[in-house]
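Q: Coordinates for the following, if possible.
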Amino acid sequence: MARWLGGGNDVTTTNLDLWPIGNCQVSGLVDRSGRLVWACLPRVDGEPVFPSLLSGIEAGDDKATGVWAIELDGVAKTEQSYIRNTPILVTRHEDEHGNAIEVTDFCPRYTSNERIYRPVAFVRMVRPVSGSPRIRVRLRPTRGWGNADVTTTAGSHHIRYVLNDESVRLSTDAPVGYIQEERLFRLEHPLHFFLGPDESFSTALMPACMRMLHDTTGEWQHWVRGLATPYEWQDIVIRSAITLKLCQHEETGAIVAALTTSIPEHADSGRNWDYRYCWIRDAYYTVQALNRLGALDVLESYLAYLRNIVESAKGGHVQPLYGVLGEAKLEERIEDGLVGYRGMGPVRVGNQAYEQIQHDAYGQIILCNVQAFFDHRLFRMAGIEDFEALEAIGDLAWEVHDKPDAGLWELRTRQSVHTYSAAMCWAACDRLANAAHKLGLEERYHFWQDRADQIHATIVEKAWRTETQRLSATFSGDDLDASLIQLLDLRFLSPQDKRYRATLYALETGLRRGTDMLRYDSEDDFGVPHSAFNVCTFWLIEALYLTGRHEDARTLFEEMLKRRTAAGLLSEDIDPTSGELWGNYPQTYSLVGMINCAVLLSKPWQAIR
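A: Okay, the predicted model is just below:
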C-alpha cells in the first residue's frame, strides 16, 4: 500500500495517518512525512523519548522537539509502504528535480542463539535513490514528558543522549557533526543509524544493520506464513495481525490496548486516556481474533501472563487492567509538559480504571483459558490444577453477576447492573462447565452448568423490556448499548432468537449513524458522546451476517475498510460526519474487528478451484 503526498513542513497529520514499527518490546509511530513522532523507552508504557505526537507542535516545525526526522531538502513527494508481511517501513522522498532518497525504519526482532533478540532499539537506514540529494537529520529526544532538556556527549561515531535514569546511544556512519548541528549535507552513499543501549557497537555498523534487516524481515515473514488467512482481504488481515502482534509485550505475554496515550475520542473532548496497559477485556478479543488465524504463540504467551494474574488475585478478584509486568497499581496523573494531540490535552499517564469494578473481566479470563483444555496443538494444555484455579474466578463471577459495576465502557461516576457484564459472568460458568466435562469431572460439570442456567434466566428476566420489546443494557433502565450485540458471539442467544433480533433492530435503529455505530447515545461522565466506536460497527457487521443479511454486512464492511489509514489500520473512534479518526492508535479492538469480519465474510478458498 502506498500513498503520494505533498511534502514539506506544511504537511500535518490530521487523521492519525501514522505507521507503526516495533519488535514486541518497543514501538514507534512514523508520520506521513517519515518522521518518528512517538516512541517510549524501555517499553511501550515507558516514558516517551519522542513525544512530538502530543506536543501540540507540528513535527516539521523548526521548534518541534521529541522528533527524529531524516529530511530531503526541497521534498515534493513522499511515498510509504511496508516491506511485504512485516512492520518494516520504507519511505521514499523525492524533490522537484528528481533527487530521491529511501529511508528504511524498523526495530530488530529475530531468533539468535535459540532466543528472540528484541533490543530496546530503533534502526534507520537512508540511501540515495537518484540524483544528488541533500538531507538533514533532526534527532531531538526529550525526557520528563517534555519537561526537561536532554544532555548529549559525542564521540567519533556516536552521540550519547542522557535521559532520566539511563542513556541511549546513536551509533552511526554519518558525520556526527552534521547531526549535532542539523546541517544539510549531500547523501552520496547509504548511511545507517542505530539508536539503542548506551554501549559501544562491537562490529561494523553497516553489515550489522543489513543483517538485522534481513533477519527481521525473515522472522516476520515466517510468522505471517503460519497464519490461516481467509481467501479475501488477505492484506488487510495480515496487516492487522502483525499490528496486534506488535501490541504484545513478548517478554511477559501482556497485550496492550493501544500503543499511545491521550489521543482524544473526539476534538476537545477531554476523553483522553492512557491505553498502554493490558486490559483483560481487550486482550481477550485480541487472542480470540488471532486464534481464528492460528497464531497460537500469542495465546500461549498471554495465558502464561494470565496464570500469574490469577495466582496473585486475592479471593479471585481480578482488576480490569494491569501493567505489562503485571503491575496492579496504575495511578493516573496529568503531565503538563505536553499540551496534547493537536493541542487538545490533557496528557494522562496511568489509568484510574484499575480501581474500578468491572465484572466482565471474570468471564474473559475463563474464555481465554478454556481453549487450553481442548487444543492439542498447545505446548502446555490445561489440567486439573488450572481448572481448580479458575474455579475461584468462577465463584466470584457467580457472586457478582447481578451486582452493579462500572461496565465495559468504564463509567467513572455511576454504576449499574450491566447486561454485558452479567452475560460474561454467565459465560464464565458456562465455559467452566465445558472444561469440567472435558476433564471428566461430572459433578463439577453439573455444578457449573446449574449456575450458568440460573444466571441466564436472571438476565432474561431482568434485562428484557416488554414495553419496548428489547433487551436493555442495564437491569434498572431501558438503555441502548452496542455491547448487547455481543450476546450472539458469546452464544448467550442464537441468531434465530426473536429477542435477539428485536434487540438488534433497536440497536441499529437507535445507534447507527450512517456507516458507524455509537457505543451508546446517553449522557455519561463527559456529556453525550459525539464519536462512533469502530469495533461496535464491526460487531454490527457480524450480527448482520449471522442473522441472514449477508449483502448488508458485506457492504458495510467494505465501507469501513475505506476508513483505514494509509498503513491499513484504524484507531479507536471515528467522527460519523467527517470520517476523521480519533482515539488511541492503533487500537486492538478495531484491528480485531477487521480480522473477525474478514474471516466471517470471505469466500472460501475452494472458490479459486
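Q: C-alpha from now on. contacts and neighbour counts both.
A: Will do.
Q: and after the host helix or strand of S301, which helix or strand comes next?
A: Following DSSP states H and E, the helix or strand that holds S301 is helix 296-312. Using DSSP H and E, the helix or strand that directly follows helix 296-312 along the chain is strand 321-322.
Q: Report all helices and strands that that next one contacts.
A: In terms of contacts (3 or more C-alpha pairs under 8 Å, 6 or more residues apart in numbering; DSSP states H and E), strand 321-322 is packed against strand 278-279.
Q: Distance from the chain centre to the strand it packs on, please.
A: Mean-position distance between strand 278-279 and its chain equals 10 Å (C-alpha atoms, centre = their mean, to the nearest Å).
Q: Same check on stretch 254-267?
A: On C-alpha atoms, centre = their mean, the centre of stretch 254-267 falls 8 Å from that of its chain.
Q: and it, how far apart are its ends?
A: Length of stretch 254-267, first residue to last, C-alpha to C-alpha, to the nearest Å: 30 Å.
Q: Next, the second sequence, to be compared with the first:
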Amino acid sequence: MASRIEDYAAIGNCETLALVGRDGSIDWLCFPRFDSAACFSALLGDSEQGRWLVAPASDDAEISRRYRDDTLILETTFKTASGSVCVVDFMSRREGVSDLVRIVRGIHGTVAMRSELVARFEYGSVVPWVSRKEDRRLELTAGADRLILETRVPLRGANRRTIGEFDVAAGDEVAFTLSWSRSYRPVPPPFRATDALAEVELFWSSWAAPIKRSGEWSEAVVRSLLTLKALSHRETGGIVAAGTTSLPEKIGGTRNWDYRFCWLRDATFTLYALLEAGFLGEAQAWRLWLLRAVAGSPDDLQIMYGVAGERRLVEYEVPWLSGYQKSEPVRIGNAAAGQVQLDVYGEVLDALYVARRAGLAANAATWGLECALIAHLETIWDQPDDGIWEVRGGRKHFTHSKVMAWVAFDRAVRSSEEFGLEAPLDRWRAIRDRIHRRVCDDGFDVKQNSFVQSFGVTALDASLLLLPIVGFLPASDPRVLGTLAAIEQNLVRDGFVLRYHTTAGTDGLPPGEGAFLACSFWLADNYVLQGRIDEARALFTRLLSLRNDVGLLAEEYDPSSKRQLGNFPQAFSHLALINTARNLMGAGGPVDQRSAGSSETGGTKGFGSRASSVGEAPIKDGSAPGSG
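A: Below you'll find the model as predicted:
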C-alpha cells in the first residue's frame, strides 16, 4: 500500500517530478513531462505497477529527512542497529535525457542495503524488455520509452524486478542513475552522478539566492517558491497545478482528478507570488505561456491547458490501477477542460493588468487579445456557468463567477485609463456597473446577511472570501462582514475552511472531502484586510503546521484523521501560502494591491508600490537543473 500523502517528498528537474516516500521508495514518476504516462505508478496501485526502492534491507530503521538547504536535493537518513546511511535523491537533465540519481553514503558502521527497481511503462501496464549493454549498464525498453540503469552494484532479475544487494560502510558512496530517453535515439553516454549533484545544487541555490529572507516565515515562503519552480516547465513556462493525478479528496472516494495541467485560475495568484519574490523572468515566462494558451477565438477560451498549451485533455479511466488506498477511479486527463467558467476571463484580464503594472513587456497584440476577450464576455457574462470548483451538477449563476466577470471589465477599464490604451470606456464602465448591481441584488441573501454560492439559493461558498480580495467591495462593507461571519459559522470545521457543503447530489458527486487549504489562507487574508491581525497570524501559523516534514502541502486536509488529501504537491496551496505570508509581513502585499481603493461600484489600484522594487532582482531564465 502506498505511503500517506504527507510521507512523500518531491524531486524534479523542471520537466517532470518524482515522489519519494520516507521508506526510500519512489512511487510516482512520469517521463519525460509532468503529464506523460508514468513508469512508476505504485502510488495509485501497488509495487507491481512500478516503483524504485533504495533502503536498508532491515525494516527497523529510524528515518529522518530534509532538503539540502534551498534545493530540491532530498537527503534521507536511515539509522539501523548496525550503522547509518544517507540516501541522496535528485533529478537532472541533459539534452533529450532526464536523469534520476540516487547516491547512498555511509555515515557510520555498516548497513546492508537493497535496491529494487520495478519499471512499468504506461501507468503500470507495460513490462519493458531488459538487456545488458557492453558497458554493463541495463537497458529497459518498451515502445518509444527507454530507461538506462547505471551502477557498480551487481544486479539480478527476479519476478520481473531488478534487484541489487550491497553493503555500505562509513565513508562509502554508491551511486545509481536511471536515465530516460527515446528508444529510437542513440543511447545516452554514461553519467557521472557526483558531478551532476554539484551542478544541480548550484542551480537550485543560485535560483533561490535573490529571495529576500526577511520575516519570520521566510523559510516557508522559500520552500513554497522552490516547489512552485519545481512545478514549472523550463521550456514552455507552464506551471502545473500538481505533480500527480487521482490522489483523492476523500480516502476511498471518487473525487480523484488529474491535476497535471495548467489552470488559468492560477494566473494572477502566480504572478503576484513571483513578482513579490522578484522573479521577473519566471513571471514573464508564465505570462507568455498564458498568452499563447488563450490565443485564438475568444469563445474557445478554456479553464485549463496542457503544459505547452494543449487544448485536448481527454479524460479516461485506468481500470488496472486500484487507486490510492483503493480510491477509485484513477483518471487520466480532465474533462473539466470543456466546462464554461466565466471567472477565467477575470483571472486572465487581472493577470495581464498585474503584468503591466509590474512593467513586464507587452505589445499591441496583447491588448487586442484582451479586447477580443472582453467583447465575447459582453455577450455571455449574464449566462450560467459551471463555477470555480468545476462541479458536475449543472450550470448555475455562480456569484463568484459574476464577480470575476466584473473583475475582467474593471481591469480592462483600468488598463485603458492607466496606460492610454484605446477602448470603448463608456460601454465597459456601464457593463461593469451593471454586473456589480446584479451581484449585489441577486447574489446577496438579506436574511443571512451574506452573499451566497449562486443566485436564488441560501448555500454558502468559500470563493465568496475573494470578494474583498479582488476589490469588488471594501473589507469594511457590512455585506462583506456578514459574509465572512456566515462562512466562519457554517463552512469552518476544526478551524479550517470547506469549499462548500458536499451533500449528496448537490454537485453530481458523492459527499465528502477535506478542508480546502487555499480557502483557509483566503480566510487569513480577510482577517488581514479587516485588521484582525492576531487571528490572521494564528490561522496562518496553524496552516503552516500542516506542512509535512519537508515543507510540502497537498490540496486539502482532513482534521479528523489529521491527513493531507488531494494531489501533491499542490501549487494553489503553496501560492496561497506565499501570498498570505506577504500580506502578513506588512501593507503592500498582494491582498492590499488587489483590494485597495475599492468602493460601492468597485475599483482597485492594482499592483502597488512594491512593483518598483521587484525589478531589482536578477531576471531568471527558463533553465532547469543539469541543463548546462
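Q: one step back: please point out which parts of the helix holding S301 of structure 1 sit buried.
A: Under the neighbour-count criterion of 16 or more other C-alpha atoms under 10 Å, helix 296-312 of structure 1 has 296-303, 305-307, 309-310 buried.
Q: Pull the residues that contact that helix.
A: Outside helix 296-312 of structure 1, the residues within contact range by C-alpha atoms under 8 Å, 6 or more residues apart in numbering are 245, 248, 250, 252-255, 287, 290-291, 316, 318, 326, 365, 368-369, 378, 389-390, 393.
Q: and what of stretch 497-511 of structure 2?
A: Residues outside stretch 497-511 of structure 2 that contact it (C-alpha under 8 Å, 6+ apart): 253-255, 391-394, 459-463, 488, 491-492, 512-517, 519-520, 523.
Q: From the residues you listed, list just the buried residues.
A: The buried subset of the contacts of stretch 497-511 of structure 2 - by 16+ other C-alpha under 10 Å - is 253-255, 392, 460-463, 488, 491-492, 512-517, 519-520, 523.
Q: The counterpart of V413 of structure 2 in structure 1: what's its closest spatial neighbour, skipping adjacent residues?
A: Using TM-score structural alignment, the equivalent of V413 of structure 2 in structure 1 is A433. Distances taken as C-alpha to C-alpha, 6 or more residues apart in numbering put Y445 closest to A433 of structure 1, at 4.4 Å, once the chain neighbours are dropped.
Q: any idea how far that neighbour lies from N15 of structure 1?
A: 51 Å.
Q: Same drill for those two, tell me which one is more crowded.
A: Y445 (21 against 14; other C-alpha atoms under 10 Å).
Q: So the more buried one: helix, strand or coil?
A: Following DSSP: H, G, I helix; E, B strand; the rest coil, Y445 of structure 1 is assigned to helix.
Q: Might one say that it is in contact with R431?
A: No: if you go by C-alpha atoms under 8 Å, Y445 of structure 1 and R431 don't touch, sitting 9.6 Å apart.
Q: What residue in structure 2 is paired with L184 of structure 1?
A: Using TM-score structural alignment, L184 of structure 1 pairs with E165 in structure 2.
Q: can you confirm that match is in a strand?
A: Yes: under three-state DSSP, E165 of structure 2 falls within a strand.
Q: Near it, how many residues? Count them for me, please.
A: The number of residues packed near E165 of structure 2 is 16, by other C-alpha under 10 Å.
Q: Setting aside sequence neighbours, what's the nearest residue to it?
A: On the basis of C-alpha to C-alpha, 6+ apart, the spatially nearest residue to E165 of structure 2 that is not a chain neighbour turns out to be R114, at 4.6 Å.
Q: so D73 of structure 1 sits right up against D95, yeah?
A: Yes: with contact defined as C-alpha under 8 Å, D73 of structure 1 reaches D95; the gap is 7.5 Å.
Q: which SSE is V37 of structure 1 in?
A: Assigned by DSSP H and E, V37 of structure 1 belongs to strand 36-41.
Q: helices and strands around that strand, which ones?
A: strand 27-30, strand 47-50, strand 67-72.
Q: Could you rerun that using 10 Å?
A: Packing partners of strand 36-41 of structure 1 (3 or more C-alpha pairs under 10 Å, 6 or more residues apart in numbering; DSSP states H and E): strand 19-22, strand 27-30, strand 47-50, strand 67-72.
Q: R225 of structure 1: which of those strands is closest?
A: Between R225 of structure 1 and those, the tightest spacing by C-alpha to C-alpha is seen for strand 19-22, at 19.0 Å.
Q: just the helices in the stretch 401-550 of structure 1 please.
A: 419-438, 442-463, 486-489, 498-511, 534-546, 550-561 (DSSP state H, counting those that start in this stretch).
Q: Adding distance to Y231 of structure 1, write these out as JSON lines.
A: Shown next, in JSON lines, are those (distance: least, C-alpha to C-alpha, whole Å):
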{"stretch": "helix 419-438", "distance to Y231 of structure 1": "31"}
{"stretch": "helix 442-463", "distance to Y231 of structure 1": "37"}
{"stretch": "helix 486-489", "distance to Y231 of structure 1": "22"}
{"stretch": "helix 498-511", "distance to Y231 of structure 1": "29"}
{"stretch": "helix 534-546", "distance to Y231 of structure 1": "17"}
{"stretch": "helix 550-561", "distance to Y231 of structure 1": "15"}
